[in-house]
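[1] No letters, just coordinates:
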C-alpha cells in the first residue's frame, strides 16, 4: 500500500498499518500487476475535476472582460473594479452519477458557481433532491440544459452519448462550449455527430516513469483539489519545470501518474477567444482579453497579441470551422453566419478572428512553442492556473 509520507496528493490512508484491511490483500499475484490502473484512474478523475474548474474560471473571467469591453458604462467599470462577475456562465451537466456529483461539488467550491447557475439533467432527478432543495435546477431534460447553458459538461455513459448528441445538436450556438468526459469518444468524433466544433475533451498522458509514482486512492478525487501544490502540477506547463531524464527522447521527470497534455491547454485558450469572437469583439481586443485572463496582466515581455493575430496563418486550414463574414444567400443561414453578416456591415472582416475548430487545435501551434520557450510566461501561466483555486483552498 502507498505510504502516507510518499502520497503525492497528501492524504492519509487509515489502513496503512492494518494489512488485513488493505485492498491488495485479497488480490492474486496476477491481479496485483493491474494495481497501477487503480491509481491512474483516480488521478485521471482528479485531473478531470481540476481541468473543469480551471475552464470555468477562465471562461467566466473572459465573459467578464467581454461584458466590460462591450458596455463602456460606469456601472460596467464598477463591476470590474469590485471583482464581480459581469456575465457568469450558466453551467449545464448532462448525466449526474458519481463523476457528475463530484463535478458539482468542486465547481461550487473552487469555481464560485452559485446554485441558481447550475442546470442538471439526469435520468433520476428525484435522487438529486438535495441539490434541487439547495436551489439548483434539476430535471431529466437534455434539450433544456443545452438551450439554457453556456458551458455544458457531458458526463454520461458511452452507451447513451449518441442519443444525447442527437437531442441537443440543434440547440447549440457558437457562444456555447461542450466539455466531454465520455470515455471512448474523442472530441472529433462528437463534433462529427453533432456538427458542432466548440468541444473540448481533456486528454491524459502517462509514461513508464509516471505510472510508478505514488498516488493515494484513500479519498474522493474531489477532495484532492484542496492542495494547491498538487493542483498546480496538473497544469501541462508545470512538467516543463522538471529536469530531463532522457536526452534522446527529451522525457522529463514526471510529477503525476497521469498528466494533461498541451492540446487541452491550447483548446482552452482558443475556446475563450471563440467566445469573444462570437460576441463581436474585435481581434485586437480579444487578444488583450486573453492575455489578461491567462496571464493576469496586459504588460508581459511577450504578449499574446502578436502570437494570436498571426496564428491563423500557421494553423492548418481545418482548424478554421467558419471564416467570419462569409455571407450566404441561403434562407437557412446559421446563427454564426447571421452574426457575421451583421458584423460585416460595420467592420472589415480582417478585424475579427475566424471561428476556430477546437478539435483541430493541438500543441503544434505558435502559442504553445512560445509558452514552452519562455520561463517568465510559463511562470505567469502556472501562477494564473493555480490562482483559479485560491479563493477557497486551505493551505
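    Alright, I've got the coordinates. These numbers come from a predicted model, not from an experiment.

[2] CA atoms for contacts and neighbours, from now on please.
    Fine.

[3] The most centrally placed residue in the chain: what's it in contact with?
    Nearest residue to the geometric centre of the chain (CA atoms, centre = their mean): residue 55, 3.7 Å. Residue 55 makes contacts with residue 268, as judged by CA atoms under 8 Å, 6 or more residues apart in numbering.

[4] List the buried residues in the helix or strand containing it.
    Using DSSP states H and E, residue 55 sits in helix 35-70. Buried residues in helix 35-70, defined by neighbour count with 16 or more other CA atoms under 10 Å: 39-40, 42-69.

[5] The structure to be compared is supplied as follows:
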C-alpha cells in the first residue's frame, strides 16, 4: 500500500510515520516568508494588496483521500500551517472526508479542476490509478506547478513522461538492515512529529533513524523553492538574501556571537558560474527541471555536501521549527574536508 512509510520491500514496517513531511514543512515555510515581502512591495506601489493576495498564496491540492492523503492533510494543517481555504482534496469518495469539510476544506472528485487551481499537488494515489490520473491532469498542469509524488513504485523519469512535466519531486529511501528498531512505529504522523526522538531521526543530516532520504531529495526541495519564487517573478537577488537571512534567524540564541552571521548564498551555488555572471540583479532564476536535479549533479550538490555551516544551520532550523532544542552533543559539527567558495 502507498501509505507505508518505507519502500514496498519492507511490508511489515508501520505505516504511521512518513519522514518526507518534516523537510517539506521547512522548505515550504521558506516560500511563506519570501512571498509576503513581494506582496507588501506591490501593495506600496499599486495599492492592490487585496487583488494580489490570492495569486501569491500557496495553494495545495491532494489527489487521494485514503489513509496517506488524510494524514498528509492533517500534517499540513497542523504543522505548516496551511489555511483551510488554501487546501483542497480530490478523491473518488469525497463523502468519507466530512472531518475536513467541517474545517472548511473543499473535498470533491475533480482531479483536473484541482490541478488547475493548485500550485503544489501531492499524488497520494495507488500505482494502478496513476496512469489514468496523469491523463486527466497533464493538460491542466501549469509549468510552475510543483507535483510531489508519494507513489514510490513509479520513478521520477517515468512520471516526467506520464505528466509531460518537469516540476516533479519524488523521494528515494535508504533503509537500515535492522528494521526492529525503526522509529515511529504505530504512531500517527501528527503525533510522531511531536516526538523529539523522531524529529532527530528524520533530520536529513542525521541518517541514524533507520529510514533516511537520499540527500538529492533535499536538493530538489531547494530548487523547487526557487521555482516557486520564479513563478512569482521574484528577483533572484531578493530570493538569495531572504534565504541567507532565514537560517540564523531561527537559532541565534544557540549560536556564539561570532558564529551568528547569516549564510551568504550566491547565484553560483545554484547555477553555473557563467550563467550567474550574466544574471542581472533584478532577473529571477530560471525554471529548473526538478527531474534532472534529482538525477544529475548540480552546483548545489557540492554545496550541500561540503558546507558544514549550512548543515549546522539547517539542522538548527529543522529542530527549531518543531520547538525542539539541540543537545550539546548534537550541536557539535562533524569535521568536513572542505567548503564551497563563497
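    Yep, it's here. What you see is a predicted model; the values in this text were computed from it and never measured.

[6] just to revisit the earlier point, distance from the helix holding residue 55 of structure 1 to the middle of the chain?
    Here the centre of helix 35-70 of structure 1 is set off from its chain's centre by 4 Å, with CA atoms, centre = their mean, to the nearest Å.

[7] Same question for stretch 308-315 of structure 2.
    Worked out by CA atoms, centre = their mean, stretch 308-315 of structure 2 lies 17 Å from the chain centre.

[8] Tell me the counterpart residues of it in structure 1, please.
    With TM-score structural alignment applied, stretch 308-315 of structure 2 matches the range 375-382 in structure 1.

[9] so how much does the matching stretch differ from structure 2 once superposed?
    For stretch 375-382 of structure 1, the mean deviation from structure 2 after alignment is 1.7 Å (mean CA distance after the TM-score superposition for structure 1).

[10] dump the residue contacts of residue 305 of structure 1.
    Counted by CA under 8 Å, 6+ apart, residue 305 of structure 1 has contacts 284, 287-288, 291.

[11] Now the buried members of those.
    Judged by 16+ other CA under 10 Å, buried ones among the contacts of residue 305 of structure 1: 287-288, 291.

[12] And residue 141 of structure 2, how far from residue 322 of structure 2?
    32 Å (CA to CA, to the nearest Å).

[13] neighbour-wise, which of the two wins?
    Higher neighbour count among residue 141 of structure 2 and residue 322: residue 141, with 24 against 17, using other CA atoms under 10 Å.

[14] wait, doesn't the more buried one sit right on residue 114?
    No - using CA atoms under 8 Å, residue 141 of structure 2 makes no contact with residue 114, being 9.7 Å away.

[15] returning to what we had before: what is the nearest of the contacts of residue 305 of structure 1 to residue 340 of structure 1?
    residue 284 (17.2 Å; CA to CA).

[16] what do we get in structure 2 for residue 140 of structure 1?
    Match for residue 140 of structure 1 (TM-score structural alignment): residue 109.

[17] so what's its match up against?
    90-94.

[18] Quick one: buried ones out of those?
    By 16+ other CA under 10 Å, the contacts of residue 109 of structure 2 give 90-91, 94 as buried.

[19] out of these, who's nearest residue 297 of structure 2?
    After measuring those against residue 297 of structure 2 - CA to CA - the closest member comes out as residue 90, at 35.1 Å.

[20] residues touching the closest one, list them.
    61-65, 107-111, 114.

[21] That one corresponds to which position in structure 1?
    Checking TM-score structural alignment: residue 90 of structure 2 goes with residue 121.

[22] ok, now residue 244 of structure 2?
    Checking TM-score structural alignment: residue 244 of structure 2 goes with residue 291.

[23] ditto for residue 128 of structure 2
    So, by TM-score structural alignment, residue 128 of structure 2 is matched to residue 159.

[24] which SS class is that match?
    helix (DSSP: H, G, I helix; E, B strand; the rest coil).

[25] Would you quantify the distance from it to residue 183 of structure 1?
    Shown here: residue 159 of structure 1 relative to residue 183 of structure 1, a distance of 10 Å by CA to CA.

[26] Next: residue 206 of structure 1.
    Remark: distance between residue 206 of structure 1 and residue 183 of structure 1 (CA to CA) = 17 Å.

[27] Neighbour count for these two, which is higher?
    residue 206 (16 against 13).

[28] quick one: contacts for that one?
    By CA under 8 Å, 6+ apart, the residues touching residue 206 of structure 1 are 257-259.

[29] One more: residue 158 of structure 2?
    Contacts of residue 158 of structure 2 (CA under 8 Å, 6+ apart): none.

[30] corresponding residue for it in structure 1?
    Checking TM-score structural alignment: residue 158 of structure 2 goes with residue 189.

[31] any idea which helix or strand carries that match?
    helix 187-194.
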